[in-house]
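[1] Any chance you could fold what I've pasted below:
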Amino acid sequence: LRSTKTALIMDEVDGMAGGDRGGISELIEVIKHTRIPIICICNDRYSQKLKTLANYCVDLPFQRPNKLQLRKYLNQIVASQRLDVDSDAVDALIEANNNDLRSSINQLQLWGMS
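    Sure thing, here's the model as predicted:
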């Protein structure tokens, strides 16, 4: 038999309300009582709201890729997906999405569908 692993990804936890039902305090309770790994993603690791949550997490900092790295990643996607997108369009995409890799990939996906 093939077993599958499950994890829960919580994006933008720094945008969650602190005391609201279903907010940070509820997330902490879930973390305390679950066996499923929970991946919490935030934009501002040092937000006051996350101070308590940080006691229940392992901190793995990431840096945004620079424009050269973004261009390389996106051009690899363009080539592997055989998209009709030139280098100037990739550069414009990077600028329009403020160097955000995820937004740029989503935009490439939309271009590929049209």
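
[2] going forward, measure contacts and count neighbours with C-alpha atoms only.
    Fine.

[3] I9: what secondary structure?
    On the three-state scheme (DSSP: H, G, I helix; E, B strand; the rest coil), I9 is labelled strand.

[4] what about it, neighbour count?
    Residues lying near I9 (other CA atoms under 10 Å) number 12.

[5] again, but for L108
    By the measure other CA under 10 Å, the count of residues near L108 is 19.

[6] Against which helices or strands is the helix or strand where A79 lies packed?
    Per DSSP states H and E: A79 is located in helix 67-80. If contacts are counted by 3 or more CA pairs under 8 Å, 6 or more residues apart in numbering; DSSP states H and E, helix 67-80 sits against helix 87-96, helix 101-113.

[7] so which of those gets nearest I24?
    helix 101-113 (24.6 Å; CA to CA).

[8] what angle separates the closest one from helix 87-96?
    Put simply, helix 101-113 runs at 140 degrees to helix 87-96, going by axes from the mean of the first three to the mean of the last three CA atoms, to 10 degrees.

[9] let's see this one next to it:
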Amino acid sequence: MYPAEIVNPMKAELVEAGFSELLDANAVDAALAEEGTSVVVLNSVCGCAAGSMRPGVKASLENAKLPSKLLTAFAGFDVEAVERVRKHTLPYPPSSPAVALFKDGKLVHMVERHH
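    Predicted coordinates:
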């Protein structure tokens, strides 16, 4: 698990952009059980998260049409929440960073790290 002093500024980058944190399995299940569209971002300490994923996700919010919910969990820190998100994103293998789009709780698109 990464130290909070390293992770918190990276988490704050998405929270300040309007994302809600998923901190445990119950929060993941509750958020994805709601109707509507949800984007779940699996954040990470890696360079591809800092250089591409977080800036790209924030830029994607500059649109008239947005998902109902913007959600995030941090790999290597929000361990329980990330594990549960990964169960919801099967059959895709674990990937971080990653961005998953859900509609009414069903996975409709996944952008893995290597994309």
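
[10] Any idea what the TM-score is?
    Superposed pair, TM-score by TM-score structural alignment, normalised by the length of structure 1: 0.28. Supporting alignment: 47 aligned residues with a CA RMSD of 3.6 Å.

[11] related to what we said a few turns ago, now do the helix holding A79 of structure 1 and helix 101-113, the angle between them.
    30 degrees.

[12] Give me the buried positions along the longest helix along structure 2.
    Identified as the longest helix of structure 2 according to DSSP state H is helix 4-15. Judged by neighbour count (16 or more other CA atoms under 10 Å), helix 4-15 of structure 2 contains these buried residues: V7, M10, K11, L14.

[13] And for R102 of structure 1, the neighbour number?
    R102 of structure 1 is flanked by 10 other residues according to other CA under 10 Å.

[14] Tell me the spacing between it and V78 of structure 1.
    Applying CA to CA, to the nearest Å, the value for R102 of structure 1 to V78 of structure 1 is 14 Å.

[15] before we move on, the earlier item: any chance of the buried residues of helix 4-15 of structure 2 in TSV, plus distance to K103 of structure 2?
    Below are those laid out as TSV (distance: CA to CA, whole Å):
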residue	distance to K103 of structure 2
V7	29
M10	26
K11	24
L14	21
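
[16] Out of these, the closest to N26 of structure 2 would be?
    So of the buried residues of helix 4-15 of structure 2, ranked by how close each gets to N26 of structure 2 (CA to CA), first place is K11, at 19.4 Å.

[17] Can you name the residues that contact that closest one?
    Applying CA atoms under 8 Å, 6 or more residues apart in numbering to K11 of structure 2 gives the contacts N43, F74.

[18] how near is it to E21 of structure 2?
    In terms of CA to CA, K11 of structure 2 sits 8 Å off from E21 of structure 2.

[19] now swap in M110 of structure 2 and tell me
    With distances taken as CA to CA, M110 of structure 2 is found 19 Å from E21 of structure 2.

[20] The two - which one has more neighbours?
    E21 (21 against 17).

[21] what residues are up against that one?
    V15, L71, T72, A73.
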